[in-house]
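Undergrad: Pasted the sequence and its predicted model underneath.
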Amino acid sequence: MTATKIQTWALRSRTGFAVVATLSGVAGLIVVLVQLWITGVFTRLGDAATTIVVVTTAYALFASVVGGYVSMIAQRNTLDWIPEDRAPTDAEAKRVLRMPLDMALLAGSLWLPGIVLEAGMFGMVAPARDLVIAVALVTMGGLTSAGFTYLLTDRLLRPAIPRVAQVRSVGHPSSTALVRVLITWALASGLPLANVILVLADTGSPQHDRIRGSLYIAIVGLLTGYAATAFLARSIALPLYDLRRALGRIEQGDLDVEVPVQATSEIGLLETSVNDMTHSLRERERLRDLFGRHVGTNVAQRALERGMDLTGDMREVSALFVDVVGSTRLAHVLEPREFVDKLNRLLSTVVDATTMYGGLVNKFEGDAALCIFGAPIELDDDATAALRAARRIRDEVLAAGEFDIGVGVARGLVFAGDVGSATRLEYTVIGDAVNEAARLTEAAKNVPQRILVSQPVVEACSSHERELWTSHGVLKLRGREDETKSWTDNRGGGASQRINKSRSSVTVDTGLSHTNPRQT
């Protein structure tokens, strides 16, 4: 039977920990009898040795039965949720964490009457020297039984710890790594060394018996010490290895990491902390993604870095404005869901093109969108990026044939930053360039190419990009005192054909004429 099957049986059986208590009592009895034989005490007792062995064995078996019965009650009160396939209550989870200590205390307390009984028997038939040795050896047997019970109970409870960890923190003062190390050392090395001291200090035994007994105990101590240390190291190293692998995956960006909590010591707390950390990181990433979808990834990153301060600065940016022609009439004719679906496809095109060239879709205004190039992320050539995005948006939207649009691009000094209050902020850009881009968009709806840009944009773009644009003349834009020198792209013929095709497609879909486009 494998260790896992033994653990499963012990947890689901009503008598699993009763068996543990019985085995621990028998182990303590064997330790006491072997030690009494090795130290030569039995030899010096003569005929009385048989009586002492019988009485000691009888008491040990009686104590094991009592311990088994009490352990069975404790298991029923602590682990009934396992065979019932339910989550533990908080009280049950707390008792599970205390169970190794409670079982060890039970095993140790059952040996106290045995120590008194052993002392009384040795006091009647043995000299004071043998009485001291016998009491010391029986005490060591009780400590062995208690320590063995603690470690075995702790090991058997491992499969239940993950479900306990879902109810309460697994940390408990009696289950630290230091406690486990000390108990393991005491069983594997401390008690054997104490026995060696007793044997060597027993001047009543012949020298060769003391040497022989010391050698036997030392060899047993070496073997058990090595085995216990290797087992303890493995029980610590394996969870740490799993934790290191989990942290490596987290470092690489994999946040779907869940470390099983399998211990109640500091390692279990560390496993719980890693799970809590990944949960927090997943939640942070979800909020970052949600925040980024609403305000843009760059704005979200800026907000996370700067906090809630109302900050901003003056930037030279290119503003791109997109607006739909005749959207009011389209919204009246089309079903709301159909109109929204088409509008979402349009805005997806705007977002993709803007993001591709390093810009920010600052806000959606119904069927219009304002895009900024040069803030919050500064670009080496914001004008070229804005012009390329404008042409791509125009081409893709008109090729889809669902909307007719106007695109305006202007460039100038603006305030780019947060506006609002301490409880509600919005990243925005404020300046004449934004207003100018919106007015150019109105005029662009009547231009075959459907794009108009201001002179500063063309002057600031790259020479290769400038070759693709031609002067459109001077415009008097609504709401502006100064005249605007405007430009449009020089691929007018192809654009006009696509626009006419788009208009025909839209007219067929809606039965509307676009000779009088909506003014923003």
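TA: Ah, there it is.
Undergrad: From now on I want contacts and neighbour counts done on CA atoms only, so please keep to that.
TA: OK.
Undergrad: Would you mark the buried spots in the helix or strand that contains Thr278?
TA: Assigned by DSSP states H and E, Thr278 belongs to helix 266-295. Residues of helix 266-295 classed as buried: 266-272, 274-275, 278-279, 281-282, 288, 291, 295 (neighbour count, 16 or more other Cα atoms under 10 Å).
Undergrad: got the residue ranges for the helices in the stretch 1-150 of the chain?
TA: Listed in chain order, the helices of the stretch 1-150 of the chain (DSSP state H, counting those that start in this stretch) span 3-12, 16-38, 41-45, 48-79, 90-125, 128-156.
Undergrad: Okay, one more to line up with it:
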Amino acid sequence: MMKPGRTLQFIAFLLIYFIVPFCACLFTLLFANYTASAFLPDQFLALFEATQIKNDLTLAIFTWAPFPIITLILFFYSLPIAKFLFSTKGCNFISEERARHRIVHSPLTISILGFIGWELSNFLSVCRIDRLFPEAPHQSIVTVSILFGFWGLFAFAFSYATTTYLNKLLIIPCVFPEGGLGKYAHGKQFSIVTKQFIFWAASTLFPIVLLIFGILLRTNQNIFNLHELVHNDVLFEVIAIMLVFSFAFAMSFASSLQHPLNQIEKATALIKEQKFDTRVKIFSSDELGLLGDAVNEMAEGLAERERIKDTFGRIVDPRVRDYLLSNEHSLGGKVVEASILFSDLRDFTTLSEKRKPEEVLYILNRYFQEMSNAIEIHGGFINKFIGDAILAVFGTPMPMADHAERAFATALQMQKNLDSLNAQFLREGLTELKMGIGIHTGSLLVGNIGSANRMEFTVIGDTVNTASRVEGLCKGLKKNLLLTENTSILLPENIRSKLKPEGEYELKGRETKESIYSYSNAE
């Protein structure tokens, strides 16, 4: 037994793909037959009665065969949709995408198929009647062909409007609960102007054409003398003028809707490409004007958000920024395994005392830029600058299995960048910089610390302190790079073979001694 929601979908499926298309043609045919005596010439009515008396099998086939064929086509067209909506086993990705695409385009496809079936039936029937009764006036046959062709347009408009409404009301909200129809809507879609023309033709042009047929029938005038009638009869002049004005009004009204909507569509597409300076021109104070204002306000808000995000990304690592923006802002954190790189400039305090603050800032900024480049290239993030020191983390917030190797490679790159920077400083008459680096691997806490209204994303723990203490040994051991055993055991064999044991040291704040290693090529 189907669930209530699934039952409603099944009813909607039957309505859209079978009942409505069938009823559109059936009701149109019944109404056309019912009103035929009021709008068709007497000659054709007699011809129509003669065809019924003749009971021609070919004519019956030509009249009705297109509709079962169209129904069969609709059946196969709707199979992927039925499988997607009602199958308990589910569909693969390709079948699901095909079904979604067909659901979006169903109203237009169904209506066009129904229109083709109707017009094909009309054409074949008229051709067969012309063969059966060659003595019949050709003007009568052409008149009937035109009239029933217009009835096909009415059937198309009725089918399209009804299936579109049912599809939007009952099917699309279930299949696209979060939207995303734009992915499937490109191509076979009517614009607002085209829809307005179709409905104008079905609701205005077609009734007036029927009335003209009725008037001509009652006054015994020929439809093929319409040009002469318009010039000689005021009534027909009024009808022609009203048709022109109604068409112009319908098209101008549709254009007044489509033009601003096109502007909004283009603007949203540009905003989607992060062109937040895009603005919609406002042409009215109605709902479309309000919508345009809303789009402009949204673009301004997104631009402001992007400026804040960009500024935030300059203050903290962009990956930390994205992590903070995509997660809840609450105090606390998690324990992770990571490698800490701590670097510090030697004797920089003494150097700073001999220079102007502007010059010190200039030297520091260039130094930090080169070191930041080395850290970011290897996937680390700078947690903070502490005076002239740098605290970099590898393995969080983005997990990486080779965090120790990355930290070590970063240290070597930092040394190379510093050598290059020192060469530039010497050419500029500035003093060379000397740097020490300490690396330690272990568990640490990463997350937000602080108060409820003022937080800082950082890393804390004994691992951070140990890396700082190891760097502090560089000056005494006259080494540029030192690392602990925890880090060394995670490095590849070709690197470990070049490490030199420096002995065990009792670091400040630690009860146990730490084995320290240096790298022979880092001097």
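TA: Alright, I've got the coordinates. Since this is a predicted model, take the numbers as computed values, not measurements.
Undergrad: May I have the TM-score of the superposed chains?
TA: Aligned and superposed, the two chains score 0.53 in TM-score terms (TM-score structural alignment, normalised by the length of structure 1); 308 aligned residues with a Cα RMSD of 3.7 Å.
Undergrad: Output the helices of the stretch 1-150 of structure 1 as TSV; include the columns distance to Ser214 of structure 1.
TA: Shown next, in TSV, are those (distance: least, Cα to Cα, whole Å):
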stretch	distance to Ser214 of structure 1
helix 3-12	34
helix 16-38	8
helix 41-45	14
helix 48-79	22
helix 90-125	23
helix 128-156	14
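Undergrad: picking up where we left off before, how big's the offset between the helix holding Thr278 of structure 1 and structure 2?
TA: Taken over the aligned residues, the distance from helix 266-295 of structure 1 to structure 2 averages 1.5 Å (mean Cα distance after the TM-score superposition for structure 1).
Undergrad: tell me what that helix is packed against?
TA: Packed against helix 266-295 of structure 1 by the contact rule (3 or more Cα pairs under 8 Å, 6 or more residues apart in numbering; DSSP states H and E) you find helix 207-251, helix 297-306, strand 360-365.
Undergrad: Which stretch among these approaches Asp381 of structure 1 most closely?
TA: strand 360-365 (14.4 Å; Cα to Cα).
Undergrad: Now do the helix or strand following the closest one against strand 360-365: the angle between them, please.
TA: Downstream of strand 360-365 of structure 1, the first helix or strand assigned by DSSP H and E is strand 368-373. Angle, strand 368-373 of structure 1 to strand 360-365, by axes from the mean of the first three to the mean of the last three Cα atoms, to 10 degrees: 160 degrees.
Undergrad: Could you check how far strand 368-373 of structure 1 is from the centre of its chain?
TA: 37 Å (Cα atoms, centre = their mean, to the nearest Å).
Undergrad: what does stretch 293-305 of structure 1 give?
TA: Stretch 293-305 of structure 1 sits 23 Å away from the centroid of its parent chain (Cα atoms, centre = their mean).
Undergrad: And stretch 369-386 of structure 2, by the same measure?
TA: Distance of stretch 369-386 of structure 2 from the chain centroid (Cα atoms, centre = their mean) equals 34 Å.
Undergrad: mean distance, the strand with the most length in structure 1 to its aligned residues in structure 2?
TA: Ranked by residue count and defined by DSSP state E, the top strand of structure 1 is strand 405-420. Following the fit onto structure 2, the mean deviation recorded for strand 405-420 of structure 1 is 0.7 Å by mean Cα distance after the TM-score superposition for structure 1.
Undergrad: Who are the packing partners of that strand?
TA: Against strand 405-420 of structure 1 (3+ Cα pairs under 8 Å, 6+ apart) you get strand 312-324, helix 382-400, strand 425-430, helix 432-444, strand 451-454, helix 455-460.
Undergrad: start and end residues in structure 2 for it, please.
TA: Aligned using TM-score structural alignment, strand 405-420 of structure 1 spans residues 435-450 in structure 2.
Undergrad: What is the aligned counterpart of Ala10 of structure 1 in structure 2?
TA: Counting by TM-score structural alignment, Ala10 of structure 1 has no partner.
Undergrad: Tell me the one of the buried residues of helix 266-295 of structure 1 nearest Glu118 of structure 1?
TA: Glu266 (39.7 Å).
Undergrad: I'd guessed the closest one sits against Leu178; true?
TA: No - assessed by Cα atoms under 8 Å, Glu266 of structure 1 is found out of contact with Leu178, at 9.4 Å.
Undergrad: which parts of the helix or strand hosting Phe425 of structure 2 are buried?
TA: Using DSSP H and E, Phe425 of structure 2 sits within helix 403-427. By neighbour count with 16+ other Cα under 10 Å, helix 403-427 of structure 2 contains the buried residues 403-408, 410-418, 421-422, 425.
Undergrad: one step back: could you dump the helices of the stretch 1-150 of structure 1 to a markdown table with mean neighbour count and distance to Val317 of structure 1?
TA: Below are the helices of the stretch 1-150 of structure 1 laid out as a markdown table (neighbours: other Cα atoms under 10 Å; distance: least, Cα to Cα, whole Å):
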| stretch | mean neighbour count | distance to Val317 of structure 1 |
| --- | --- | --- |
| helix 3-12 | 15 | 66 |
| helix 16-38 | 22 | 74 |
| helix 41-45 | 17 | 97 |
| helix 48-79 | 18 | 67 |
| helix 90-125 | 19 | 59 |
| helix 128-156 | 22 | 66 |
